[in-house]
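[1] prediction below, plus the sequence it came from.
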Amino acid sequence: MRTTSVGVFKVATTGPGDVSGLMSMIGSGAIDPKSILAILGKTEGNGGVNDFTREYAVAALCAALAPRLGLSPEEVEQRIAFVMSGGTEGVLSPHITVFTRREVEGRPAGMSGKRLSIGIAQTRDFPPEELGRSPQIAQTAKAVKAAMADAGIPGPADVHFVQIKCPLLTSDRVEAAGARGNKTATTSAYASMAYSRGASALGVAVALGEIAPDVRDEDVLRRDDLFSKVASTSSGIELMHNVVIVLGNSASSVSAFEIGHAVMSDAIDAAAVIAALESVGLGFAPQAKKGRELVNIFAKAEASPDGSVRGFRHIMLEDTDISATRHARAAVGGLIAGLAGTGAVYVSGGAEHQGPPGGGPVAAIARLSD
């Protein structure tokens, strides 16, 4: 059985094009660029269709890493899984989380338990008419299983977070589908973000056996009872396929990290955030406890679709000045930041089929002293 060592590094950024922190860690030898497997980031864009901070951040990272890897920027983007989530409203702080992986010879004597492992995979490119529909669900499920195998995680019980970057529709893409005689799930670019996120999340749920595989096109965004407890999906204009990152614990890993998760039932579910922290041996801020250190928290945020939170009305869905996803990120980000003791946490908006309606998964990664 292949044995791997996974590293996790959180790096603050001063803007979407700032790669200085990562380059400094590479220069000091803290990070071997050849071992970088995935980079998740929060950028200070609007998180919408026209949030080009995501593409800008990926381009900057690829350009910076290319000479270090002896590759072209395009080849870097194929080698490393990049997921940039736009929107750092409220106290959320822009940053990237870098995941490295290298193969090692066996486990050290005395090491017990499962440790953090990571695997990546990609789907094929989707024609616009497949977004938000069964083909995207099926292809995502296939990619999730491939990423689990890549991570050395044999079963769903050890999967704690599945991050996906998925495409969205633009007017040109809708027009291209129509020219071939095909209709898209929606003609709205903004609505397509939700369709793509939702179908991708259902693909995770199918792969992990959380729901039956017979999901239909008409179930996407309509069946609130169908969801994954570990899926986190983010739409972007910069790609036409799904990038899948599976995070979990594996006996084949010798990393100094561990991941756990819980599920928020709504946007103010502090108990779930604490449960996620406790699952990796931590409590709420200050985090240091039992020789463990918080590395990062990853969560989904959504404005409750029924218009209320615990019986009280909210206006997130009715505000024409600020989108509901931005409201939700700010609210959930503030809650998690208060419990984590830092605003540099990964909170992504739009939780369609990612946790129960109005809620979403929350995962924590801790560094172990041993």
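    On my side now, so go ahead.
[2] switch to C-alpha atoms for all contacts and neighbour counts from now on
    Will do.
[3] all helices of the stretch 101-250 of the chain, in order?
    Under the criterion DSSP state H, counting those that start in this stretch, the stretch 101-250 of the chain contains helices at 134-151, 171-179, 189-207.
[4] adding distance to M264 and mean neighbour count, write those out as TSV.
    As requested, the helices of the stretch 101-250 of the chain are exported to TSV (distance: least, Cα to Cα, whole Å; neighbours: other Cα atoms under 10 Å):
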stretch	distance to M264	mean neighbour count
helix 134-151	22	23
helix 171-179	35	15
helix 189-207	16	27
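[5] in addition, the following structure is provided for comparison:
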Amino acid sequence: MPIAKVTRISASAPDDVAGLETAIARGDIRPEGILAIFGKTEGNGCVNDFSRGFAAQSLGAMLERHVGAAAREVCLVMSGGTEGGLSPHWLVLERGEGMAEPGPALAIGRAHTAALAPEHLGRMGQVEQVADAVRRAMAAADIADPHAVHFVQVKCPLLTAARIGAAQARGASVATTDTLKSMGLSRAASALGIALALGEVAHGDLADAAIGTDAGLWSGRASCSSGIELMGHEVVVLGMSPVWSGRLAIAHGVMADAIDVAPVKAALAALGLSPDGAGDQIVVLAKAEASRSGAIRGRRHTMLDDSDISATRHARAFVGGVLAGLVGHTELYVSGGAEHQGPDGGGPVALIAPRPL
């Protein structure tokens, strides 16, 4: 039976693969079993954040030394921005085989898409492409019931001046010529693709005009991070499957706003843990977004008014601090920009931990 393994490794820089190399040398990680690596890197998380590409290149080269061309199948999902006290780190998601505690248990599936034409970014073409990839990743994880999916991580592309120019030279129009806004549109379309695949929204409710604008359409299990380092999508589905075995389990909640920890506590309880007993064993995956209203529970925030630092960076730091105080460590995969990923100002949070013996 398949058995999932998740290993968190500290990183001193975007090209620091020494910890992963050591874990492989010790036999703690089997490189041939690695399905995906999520990484938090200390860039700005914006269009020009090359720490993501640097990290992906470094990890890819290291994996290729161990598994050859198969390294290209590993989903390398790098999220830039470790503002506040967030710590750079890698999350290595691995599939093994054997017999362990009977399921249902954590299951991992992945899928890649072809390159997305720039004119489809932020439009229904991207929604459909991501939805198809989510369904394929679910099948790879042996998850038949969409309700058994607890988190879907998508790495999606963005537009650059060169990509916009290439589309326009072919006579095609793009959803935006603002490269920073293209990041949000790409995350938005990807999130709606996840919502469509999981049955959280109906196809008839979706249209180009709703992408990035209709805050009433959202997924409670989507996490999308855009980057300059790819033009396709890398999709990783995390859920519970009776086909998988092992101690690891996953639960999720949806924060209604940036300080709403009650759903996170409920997810801890679903795993048989309490905040006081959570500690370093908990893997945290979360989205963060500054509310469009400019307020949190009726009190004004200034994240949207800062001309020096983007609101996504403020939100990552703020939500990261809230969650770190709850679980007791700072190696949290908190991704900014939560368009259609949870309600306005809130966002999905997934927790992975071994079930108590």
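    Good, I have the coordinates. Keep in mind that what you see is a predicted model, and the values were worked out from it rather than measured.
[6] quick TM-score on the pair, please.
    Remark: TM-score between the superposed chains equals 0.97 [TM-score structural alignment, normalised by the length of structure 2]; 356 aligned residues with a Cα RMSD of 1.2 Å.
[7] could you dump the helices of the stretch 101-250 of structure 1 to CSV with distance to P94 of structure 1?
    What follows is the helices of the stretch 101-250 of structure 1, written out as CSV (distance: least, Cα to Cα, whole Å):
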stretch, distance to P94 of structure 1
helix 134-151, 27
helix 171-179, 30
helix 189-207, 22
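[8] for the stretch 201-350 of structure 2, just list every one of the helices.
    Going by DSSP H, counting those that start in this stretch, the stretch 201-350 of structure 2 shows helices at 262-270, 275-278, 311-327.
[9] most tightly packed of those helices?
    Ranked by mean neighbour count under mean count of other Cα atoms under 10 Å, these are led by helix 311-327, which reaches a mean of 22.
[10] would you mind finding the match for M148 of structure 1 in structure 2?
    In structure 2, the residue paired with M148 of structure 1 is M138, using TM-score structural alignment.
[11] V236 of structure 2 versus that match, what's the distance?
    For M138 of structure 2, the distance to V236 of structure 2 equals 9 Å [Cα to Cα, to the nearest Å].
[12] report the set of residues contacting both of the two.
    Residues touching both M138 of structure 2 and V236 (Cα atoms under 8 Å, 6 or more residues apart in numbering) are 109-110.
[13] how far away is S171 of structure 1 from V49 of structure 1?
    Taken as Cα to Cα, the span from S171 of structure 1 to V49 of structure 1 is 11 Å.
[14] anything in contact with each of the two?
    A189.
[15] for the closest residue to V76 of structure 1 other than its chain neighbours, which residues are in contact?
    Distances taken as Cα to Cα, 6 or more residues apart in numbering put C62 closest to V76 of structure 1, at 5.7 Å, once the chain neighbours are dropped. Applying Cα under 8 Å, 6+ apart, one finds that C62 of structure 1 lies in contact with 73-74, 76-77.
[16] 7 Å instead?
    73, 76-77 (Cα atoms under 7 Å, 6 or more residues apart in numbering).
[17] show me where the stretch 151-300 of structure 1 has its strands.
    159-166, 231-235, 243-250, 257-264, 292-301 (DSSP state E, counting those that start in this stretch).
[18] okay, these, which one's buried deepest?
    strand 231-235 (a mean of 31).
[19] which residues in structure 2 does that one align to?
    By TM-score structural alignment, strand 231-235 of structure 1 lines up with residues 222-226 in structure 2.
[20] how much does that stretch stray from structure 1?
    Stretch 222-226 of structure 2 differs from its equivalent in structure 1 by a mean of 0.1 Å after superposition (mean Cα distance after the TM-score superposition for structure 1).
[21] residues in contact with that stretch?
    79, 151-158, 183, 186-187, 190-191, 194, 287, 335, 341, 348.
[22] again, only this time at 6 Å
    151-157, 183, 187, 191, 341 (Cα atoms under 6 Å, 6 or more residues apart in numbering).
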